[in-house]
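Visitor: Okay, here's the prediction I keep looking at, along with the sequence it came from:
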Amino acid sequence: MMGMKWAYLAAGIVFEVLGTICMKYAEGFTKLFPSILVFVFYGLSLAALVFVLEKMEVSIAYGIWASAGTALIAIIGMLFFKENVSVAKIVSVSFIILGIMGLELLD
């Protein structure tokens, strides 16, 4: 059962990332299907987080959920949406990833 909290947390992160990607495609909620998916994916993401919080401290779970989603979206933005890639952005994302590892390994 210990692995289930990590599975729920991973699912929550994936759904949050998918919801954010759909935001990009929703174009200010002018596109119906991506707009609906924003709410579906964010709803699933928050539901997964609720289940995680039964077994994990909120500071750890939310910290990992929020920062992993942020790091993944930054990477996806650079790779798939052709956003600016800079040394500062790469170093910053690296610090986010190190912070995630610190939350898990040092707890």
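Guide: Ah, there it is. Remember, predicted model here, so these are calculated numbers, not experimental data.

Visitor: Please make it C-alpha for all contacts and neighbour counts, starting now.
Guide: Will do.

Visitor: Report the outermost residue of this protein with respect to its centre.
Guide: Using Cα atoms, centre = their mean, the residue of the chain lying farthest from its centre is Thr30. It sits 23.6 Å away.

Visitor: then this one, side by side with the first:
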Amino acid sequence: MGNGAFLAIAIAAEVIATSALKASEGFTRLVPSVVVVAGYGVAFYFLSLALRTIPVGIAYAVWSGVGIVLVAAIAWIVHGQALDAWAILGITLIVAGVAVLNLLSKAGAH
């Protein structure tokens, strides 16, 4: 499995864990709380594997940027959280930043 796959797994696990935080109700509900703790554990483990060859600054920027976008989308779809024009602009800028890092920047080359 490649380092890009490790990073993708880390992102997915972090998004699942973060999305389960609301359902955990302050860690008072067992199953969502277990999902949160396990999800973050998986996320950090796979992020550490990705860091074997991906520079930490690039990996973290991609991990957090993609995570922000996915969590915002899940909050909108599942929880009905409204996104105004400024929120959509901000999310668009995050996506653009991640794209620039991955497609144009030499900083992530290994």
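Guide: Alright, I've got the coordinates. Since this is a predicted model, take the numbers as computed values, not measurements.

Visitor: Mind checking the TM-score on these two?
Guide: Once superposed, the chains reach a TM-score of 0.94 (TM-score structural alignment, normalised by the length of the first structure), with 105 aligned residues with a Cα RMSD of 1.0 Å.

Visitor: ok, back up a step: what about the residue farthest from the centre of the first structure, which SS state?
Guide: coil (DSSP: H, G, I helix; E, B strand; the rest coil).

Visitor: Need the counterpart of it in the second structure.
Guide: Using TM-score structural alignment, the equivalent of Thr30 of the first structure in the second structure is Thr28.

Visitor: do you know how far that match is from Leu21 of the second structure?
Guide: Thr28 of the second structure sits 11 Å away from Leu21 of the second structure, going by Cα to Cα, to the nearest Å.

Visitor: Over to Leu89 of the second structure?
Guide: Leu89 of the second structure is 25 Å from Leu21 of the second structure, by Cα to Cα.

Visitor: Between the two, which is the more surrounded one?
Guide: Between Leu89 of the second structure and Leu21, counted using other Cα atoms under 10 Å, the more crowded position is Leu21 (17 against 12).

Visitor: Make sure the more buried one is actually in contact with Ser33.
Guide: Yes - Leu21 of the second structure is in contact with Ser33 according to Cα atoms under 8 Å; the separation is 7.1 Å.

Visitor: which neighbours do those two share?
Guide: Residues touching both Leu21 of the second structure and Ser33 (Cα atoms under 8 Å, 6 or more residues apart in numbering): Phe27.

Visitor: What lines up with Trp86 of the second structure in the first structure?
Guide: Aligned counterpart of Trp86 of the second structure in the first structure: Ala88 (TM-score structural alignment).

Visitor: Remind me which helix or strand its match belongs to.
Guide: Using DSSP states H and E, Ala88 of the first structure falls within helix 87-105.

Visitor: try Ala68 of the first structure
Guide: Going by DSSP H and E, Ala68 of the first structure is in helix 58-80.

Visitor: ok, the residue nearest the centre of the first structure - contacts?
Guide: Geometric centre of the first structure, nearest residue: Gly69, 2.0 Å, by Cα atoms, centre = their mean. Residues near Gly69 of the first structure by Cα under 8 Å, 6+ apart: 13-14, 16-17.

Visitor: before we move on, the earlier item: please point out which parts of the helix holding Ala88 of the first structure sit buried.
Guide: By 16 or more other Cα atoms under 10 Å, the buried positions in helix 87-105 of the first structure come out as 93, 96-97, 99-100.
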